[in-house]
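[1] Next one to model:
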Amino acid sequence: MMLNYMSKPLVSVIIPCFNVGKTIQETLESVIKQTYPSFEVIVVIDGATDNTADIVKNIASQQSNIIVCEQENKGSSSARNTGFLQSSGEYIVFLDGDDLFAPTYLEACYSKFAENPEVGLVYTNTILFEAENGLLDIPDYSPNEILIDNSIPATALIRRDIFQAVGMCDTSLPYAEDWELWIRYTRYNENVVKIEEPLFYYRRRHSKDSKTDLNKINNISEQAQLYIYKKHYTLYQKEGLSVNELFKIRNEVFYLRKKVRKYETRYYGIWYRKLFYRLFKPNFYKSIFDR
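    As a prediction, the model looks like this:
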């Protein structure tokens, strides 16, 4: 589909940042290089104690469409809400400060909204990189699947009005906050589109110090699951899912996905690693600091 670039709605890319000095430049470069012509970037420095703020401010000084906000450390949900309140886009997408977009990510996602005004959310397949390489096993969205486990990446293109209508991010959750958001969001609008082409790159860190890694170590994930179950108890009961049944099914799903991911990594990892280096390494990007 050919896009008419003369009248594209604004997309707000919201990036919460806590101590991502080693990766934030690469993340911002992947946004700056988008083929979609109408976007702004809201970077929220969430109490970072490393050089994240210096790097972001340096880049922002050269890019008129980057807005920098700072707050004391309150977590990614709060930072996402802060960024949203500072944004102006008709469409919103959240991107962590160590992940990457393929150059056509925004263009491809927006095209689905342009094709069908009833669409509420668009996401793409995902490629793992750094500590793990390969296609991430993401099932297609279904109303039942989203109650059992998150099937939508945190980085999905969504509508501003719906995000606001469902109450934004729940700041009580330190883990799985995107899963809980998508439960509310898709109950409001179930028109979800998945793009099979992998246009989002999710970093699995060698250092094992990401929020996901640390929360698993501290067993926060189980607390988050119980919180989500209690908050959406009526929905789970309607689907006949007791808390014991839910945990049993989730364990089975995780086991099956682990088996699938092992297969995909073995047979597809090399191909996706080559694609990643072709798209994102220095020969593809000319550093904005060299201008």
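
[2] rest of the way, CA atoms for contacts and neighbours
    OK.

[3] any idea how far residue 243 is from residue 14?
    34 Å (CA to CA, to the nearest Å).

[4] Looking at these two now, which is surrounded by more residues?
    More crowded of residue 14 and residue 243, by other CA atoms under 10 Å: residue 14, with 28 against 16.

[5] contacting residues for residue 122?
    Taking CA atoms under 8 Å, 6 or more residues apart in numbering as the criterion, residue 122 is in contact with 109, 110, 112, 113, 156, 157, 158, 192, 193, 194, 195.

[6] which of those residues sit farthest apart?
    Based on CA to CA, the longest span within these runs between 158 and 195 and measures 13.9 Å.

[7] More neighbours: those two, which one.
    Legend: neighbour count by other CA under 10 Å for residue 158 and residue 195, higher for residue 158 (25 against 16).

[8] Next, the second sequence, to be compared with the first:
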Amino acid sequence: MRVPRVSVVIPFYNCPYIEQALQSALAQSWEPYEIIVVDDGSSVHADRIMPYLSRIHYLGKSNGGTASALNHAIARASGDYVAWLSSDDMFYHDKINNQVKFMEQNNLMISYTNFNFINGASQATEMNASPVFPNHLEYLRCFLHGNPINGCTVMFKREVFAAIGLFDESLPYTHDYDLWFRAILNGYPPIMLNQSLTAYRRHDGMGTIKHYNTIMAEAAATNARYQPMLRNLITSMGG
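    A predicted model of the protein is given here:
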């Protein structure tokens, strides 16, 4: 049987941590089939990528936001699986290996994992930070109130995008939350592997801190758009 191929996609925009992200992808115990970095119109720090050019696909585009960078990479990916890595985060050594095996064993289209918080110096500040749910209904109910999934822990079967569409580029901050709703409503709920396989960096320059109020407003609008359909699904499941 052919070994599954994994495409790692890294949206990049003026990020000083890109080298650590790339090193973590290149050091995987399950070697990625390809690493695709999409430079979303950066003006600084692109020089940090230069030493890695022989080992990655480096794509440039005008600035359009994370969703557009992800879609640009996914459209060009040729792996069986697509793993999303933010340029300021890191994969742990067995991230791809453990998640691919989990998805193969359970025939999943989308999965996500637990994660650890790290700081600007790459020191762990909180372990196993993802919420863990006692059952599937409680997991679905959580989406009525917020997004329980860290996007940078997610791995997709590439063909799932043909079924549910790509990321919504009109949503600068909640394109992931929107996609999880569409996945759930189309019968492909992201399933959790409860292992911390990603280091998620909290730092002063991150968008979730700088644009908090805007993100909350966009999340509320995204939630309102899908909440009635999700409530109907939960009710049909006896919830």
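
[9] overall similarity of the pair, as a TM-score.
    Laid over one another, the chains give 0.86 as their TM-score (TM-score structural alignment, normalised by the length of the second structure), with 226 aligned residues with a CA RMSD of 2.2 Å.

[10] would JSON lines of the contacts of residue 122 of the first structure with distance to residue 149 of the first structure be doable?
    Formatted as JSON lines, the contacts of residue 122 of the first structure follow (distance: CA to CA, whole Å):
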{"residue": "109", "distance to residue 149 of the first structure": "23"}
{"residue": "110", "distance to residue 149 of the first structure": "26"}
{"residue": "112", "distance to residue 149 of the first structure": "24"}
{"residue": "113", "distance to residue 149 of the first structure": "25"}
{"residue": "156", "distance to residue 149 of the first structure": "16"}
{"residue": "157", "distance to residue 149 of the first structure": "19"}
{"residue": "158", "distance to residue 149 of the first structure": "19"}
{"residue": "192", "distance to residue 149 of the first structure": "16"}
{"residue": "193", "distance to residue 149 of the first structure": "17"}
{"residue": "194", "distance to residue 149 of the first structure": "16"}
{"residue": "195", "distance to residue 149 of the first structure": "19"}
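
[11] List just the nearest of those residues to residue 176 of the first structure.
    Of those, the one sitting nearest to residue 176 of the first structure (CA to CA) turns out to be residue 156, at 14.8 Å.

[12] what's the spacing between residue 30 of the second structure and residue 4 of the second structure?
    Taken as CA to CA, the span from residue 30 of the second structure to residue 4 of the second structure is 10 Å.

[13] And those two? Which one has more around it.
    Neighbour count, other CA under 10 Å: between residue 30 of the second structure and residue 4, residue 30 has more, with 17 against 13.

[14] How about the contacts made by the more buried one?
    94, 96, 97.

[15] Could you take the residues you listed and lay them out as JSON lines, with extra columns for secondary structure, neighbour count and distance to residue 70 of the second structure?
    Converted to JSON lines, the contacts of residue 30 of the second structure look like this (DSSP: H, G, I helix; E, B strand; the rest coil; neighbours: other CA atoms under 10 Å; distance: CA to CA, whole Å):
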{"residue": "94", "secondary structure": "coil", "neighbour count": "16", "distance to residue 70 of the second structure": "23"}
{"residue": "96", "secondary structure": "helix", "neighbour count": "25", "distance to residue 70 of the second structure": "18"}
{"residue": "97", "secondary structure": "helix", "neighbour count": "15", "distance to residue 70 of the second structure": "22"}
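
[16] Buried residues of the lengthiest helix in the second structure, list them for me.
    In terms of residue count, the longest helix belonging to the second structure (DSSP state H) is helix 212-236. Using 16 or more other CA atoms under 10 Å as the test for burial, helix 212-236 of the second structure gives 215, 218, 219, 222, 223, 226, 227, 230, 231, 233, 234.

[17] ditto for stretch 93-101 of the first structure
    Here stretch 93-101 of the first structure shows 93, 94, 95, 96, 97, 98, 99, 100, 101 as buried, counting by 16+ other CA under 10 Å.

[18] do the same with stretch 8-15 of the second structure
    Quick answer for stretch 8-15 of the second structure (16+ other CA under 10 Å): 8, 9, 10, 11, 12, 13, 15.
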